[in-house]
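> Generate a structure from the sequence data that follows.
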Amino acid sequence: MKKSIIFALIAVATSFAIWAGVTYPRIGGEALHLASSLETSLYGLHRAEVDVSDSTMMSWQNSPDDGKESVIMIHGYSADKTVWMRFARHFTKQYRVIILDLPGHGETAFDPALKYDTVSQAQRVVEAMNTLGIKRAHIIGNSMGGFIAGQLALHHPDRVQSAVLVDAAGVISPQESDMFKMLAAGRNPFEMSSRAEFTEFYAMTMAQPPWLPKMILDYMADDYIARRESLARIFQDFHSTDFLDNRLPDIQVPTLILWGEQDRLLHVSGAEVWKNGIVNAELITYPKLGHMPMTEAPSQSAEDVLAFLAKHH
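So this is what the prediction gives:
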């Protein structure tokens, strides 16, 4: 009798451990999505689908207003629209704001039949503008999103009122970042198979990350692990596009470059490449910030961008 009770307790404990291991990160994900939904609604943003020729992109938007200029925010590789959330709240009263989840990111599905190079992604942004009835917009992009913003400024200047490049990919930095040293050694920090690898990667993304509880970080880690194959494919396509170093003088739209000096993914020396290549480009760097100033210091970086946009109505 005693043995059967012991075995029953062991079975219950084992079942609970399995349940907890499965549901714990899932609860973290639900908490993250709920918190993001509530917070964005406070900022006047709502979820909306945007149809383009080859996909349906999820977005956050505020209510259209014909009297407002438009601002489109584009996240980086492997990220999603949530990185702009607290930055975007500073723009919603004055601008029409659209924050996209590019295909293969966030709530927009990965489709192996699509192309994920920056020219293709830039074309989808143009198509999204057409769907939304936006003739011209201020384009703000981080990392890969900055590369896409650069492609838009180069190939679709009539649609770009100004470009803001935040720690932007797309040029060769004179000094190698920690990420490029890892890539040269044969390891991509974005492709991970354990939570420990995610912890190492996450420390590279920001110098001053906002606080998140462990169950949300574990959910994010598990999500990266689950997306390993699709992220590898997107990375391959993303890096199949020629960088813009030799085309920078052809960019004629007003351009602001923001960069965190502690960036470990894209070295801050790349900022000067953009600035020296684009005529009259402006540059602001942040000594204590990393790869995502809009997430690390949303109020400060938004203030700098708003001042720039005010000069380019």
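
> Every contact and neighbour count from this point should use C-alpha atoms.
OK.

> after the host helix or strand of M73 comes which helix or strand?
Using DSSP states H and E, M73 falls within strand 70-74. Later in the chain than strand 70-74, the nearest helix or strand by DSSP H and E is helix 85-88.

> could you say what helices and strands the next helix or strand after that next one packs with?
Scanning forward in sequence from helix 85-88 by DSSP H and E, the next helix or strand is strand 96-100. On a contact count with 3 or more Cα pairs under 8 Å, 6 or more residues apart in numbering; DSSP states H and E, strand 96-100 meets strand 56-61, strand 70-74.

> quick one: contacts of the longest one?
Residues from elsewhere that reach strand 56-61 (Cα atoms under 8 Å, 6 or more residues apart in numbering): 45-51, 81, 96-103, 107-108.

> Could you check the angle the strand holding M73 makes with strand 56-61?
Put simply, strand 70-74 runs at 120 degrees to strand 56-61, going by axes from the mean of the first three to the mean of the last three Cα atoms, to 10 degrees.

> how much distance is there from strand 70-74 to the middle of the chain?
On the basis of Cα atoms, centre = their mean, to the nearest Å, strand 70-74 is displaced by 12 Å from the centre of the chain it belongs to.

> Let's see this one next, to set against the first:
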Amino acid sequence: MKWVVGILVVVAAGLTLAGCALTAKDIPYPVLEAKYGGPASHYMDLPGELRIHYRDQGRADGPAVVLVHGFAASLHTWEPWVTRLAPDYRVISLDLPGHGLTRAPEGYVAAQATNVAVVDELTRRLKADRFVIVGNSMGGGVSWAYALAHPERLNGLVLVDAAGWPREDKGNEKPPVVFKLLGNPAGRALLRNINPRPLATRGLKSAYVDETVVTPAVVDRYVELALAPGHRAILTSGRDGPQRRVDRSVFATIKTPTLVMHGEADTVIDVAAGRGLASAIPGAKLITYPGVGHVPMEQVPDRSVADLKAFLSSLPPT
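From the prediction side, this is the model:
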């Protein structure tokens, strides 16, 4: 029955998109770099033919904070926080493979473990020996996985509407149709070829909750970066790669000081997931935001960064 339902979802989505331009050509990297790069952008070649786009901003001798974005997003989602943190902190942000301006070879399969390895290699080469890692959504999953793999390198862990909490009850989650398509092989094949704009517009409005934040420029950024060569294939490859199975006991082993932040109106990952993470990670602090959706750092940057700074200032000096 689940298989039949999955096929019906794919068919329905295909019919919905029938009136739209179903295909879109890739946009060359030089064009995207000219529009979405800039003086703060740098690139680093890593093993596996990866060319990572990153930014290393703020106070060079300040405590390091590493920012990891969510699925289909990019380091640009952190800019409201970067401008507010820069006077006091060294702020490193990056585009994961398949996202933003980062290049990956043909056939690259995204996975949590490979994203952890990218973060580890990049920060080591940048000589950020110890840092606070902050992750939103999928990037939150990468961040807590990093805390499990490399606790000796972390001063703190911040999970912003993070993915990965195992539970049967999905609460008030009403994820965009793109996530339903990603759960089915036929849906993933469809997503590799279609124009992402119709799905992106609807999905972003659902995730942000406040539709006024979803400006044409924001939609253009998500859509155009998704059209970077190879990105659609990588974005749809995650379900094909190895899946890590976790339960509550896994989070209980995290010893890094942790802050959990979550929008109470998040329809992508219900606030119950944030509460679960905070209850499972020893000593974790939970802050929720009424009326806020999946990206508090963009929706309520002043309030959320103030909470982040309070957490950072509470950490013991290294």
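
> Give me the TM-score for these two chains.
In this superposition the chains share a TM-score of 0.78, using TM-score structural alignment, normalised by the length of structure 1; 279 aligned residues with a Cα RMSD of 3.2 Å.

> ok so, going back, equivalent range in structure 2 for the strand holding M73 of structure 1?
Strand 70-74 of structure 1 corresponds to residues 64-68 of structure 2 when matched by TM-score structural alignment.

> And that stretch, what's buried?
By 16 or more other Cα atoms under 10 Å, the buried positions in stretch 64-68 of structure 2 come out as 64-68.

> Name all residues that make contact with the residue mapped onto Y95 of structure 1 from structure 2.
Counting by TM-score structural alignment, Y95 of structure 1 corresponds to Y89 in structure 2. Taking Cα under 8 Å, 6+ apart, we find Y89 of structure 2 in contact with 58-65.

> do the same with S301 of structure 1
So S301 of structure 1 contacts 87, 293-294 (Cα under 8 Å, 6+ apart).

> Recalculate using a threshold of 10 Å.
By Cα atoms under 10 Å, 6 or more residues apart in numbering, S301 of structure 1 lies in contact with 87, 166, 258-259, 284-286, 292-295.

> can I get these in JSON lines with distance to A302 of structure 1 and neighbour count?
Below are these laid out as JSON lines (distance: Cα to Cα, whole Å; neighbours: other Cα atoms under 10 Å):
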{"residue": "F87", "distance to A302 of structure 1": "6", "neighbour count": "22"}
{"residue": "V166", "distance to A302 of structure 1": "11", "neighbour count": "30"}
{"residue": "L258", "distance to A302 of structure 1": "11", "neighbour count": "26"}
{"residue": "W259", "distance to A302 of structure 1": "13", "neighbour count": "31"}
{"residue": "I284", "distance to A302 of structure 1": "12", "neighbour count": "15"}
{"residue": "T285", "distance to A302 of structure 1": "13", "neighbour count": "19"}
{"residue": "Y286", "distance to A302 of structure 1": "13", "neighbour count": "17"}
{"residue": "M292", "distance to A302 of structure 1": "12", "neighbour count": "28"}
{"residue": "P293", "distance to A302 of structure 1": "9", "neighbour count": "31"}
{"residue": "M294", "distance to A302 of structure 1": "7", "neighbour count": "25"}
{"residue": "T295", "distance to A302 of structure 1": "10", "neighbour count": "21"}
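
> Specify which member of the buried residues of stretch 64-68 of structure 2 is nearest to K2 of structure 2.
V68 (33.1 Å; Cα to Cα).

> That closest one: what's it in contact with?
74-75, 77-78, 92-96, 115, 119, 133-143, 159.

> Okay, and the aligned partner of A113 of structure 2 in structure 1 sits in which element?
In structure 1, the residue matched to A113 of structure 2 (TM-score structural alignment) is V119. For V119 of structure 1, the host element (DSSP H and E) is helix 118-132.

> Could you look up the next helix or strand downstream of that helix?
Reading on from helix 118-132 of structure 1 to the C-terminus, the next helix or strand found by DSSP H and E is strand 137-142.

> Following superposition onto structure 2, what is the mean distance for the helix or strand following that next one?
For strand 137-142 of structure 1, the succeeding helix or strand toward the C-terminus, using DSSP H and E, is helix 144-155. Compared with structure 2 after fitting, helix 144-155 of structure 1 deviates on average by 0.8 Å (mean Cα distance after the TM-score superposition for structure 1).

> residues in structure 2 aligned with whatever helix or strand comes next after helix 144-155 of structure 1?
Going down the chain from helix 144-155 of structure 1, the next helix or strand is strand 160-166, by DSSP H and E. The aligned range for strand 160-166 of structure 1 in structure 2 is 154-160, by TM-score structural alignment.

> Going by neighbour count, which residues of the matching stretch are buried?
Result for stretch 154-160 of structure 2 [16+ other Cα under 10 Å]: buried residues 154-160.

> Now render these as a markdown table, adding distance to K127 of structure 2.
Output for the buried residues of stretch 154-160 of structure 2, formatted as a markdown table (distance: Cα to Cα, whole Å):
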| residue | distance to K127 of structure 2 |
| --- | --- |
| L154 | 13 |
| N155 | 15 |
| G156 | 17 |
| L157 | 19 |
| V158 | 21 |
| L159 | 23 |
| V160 | 25 |
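
> what's around the aligned residue in structure 1 for L126 of structure 2, how many residues?
Using TM-score structural alignment, the partner of L126 of structure 2 in structure 1 is L132. Taking other Cα atoms under 10 Å as the criterion, the count of residues near L132 of structure 1 is 13.
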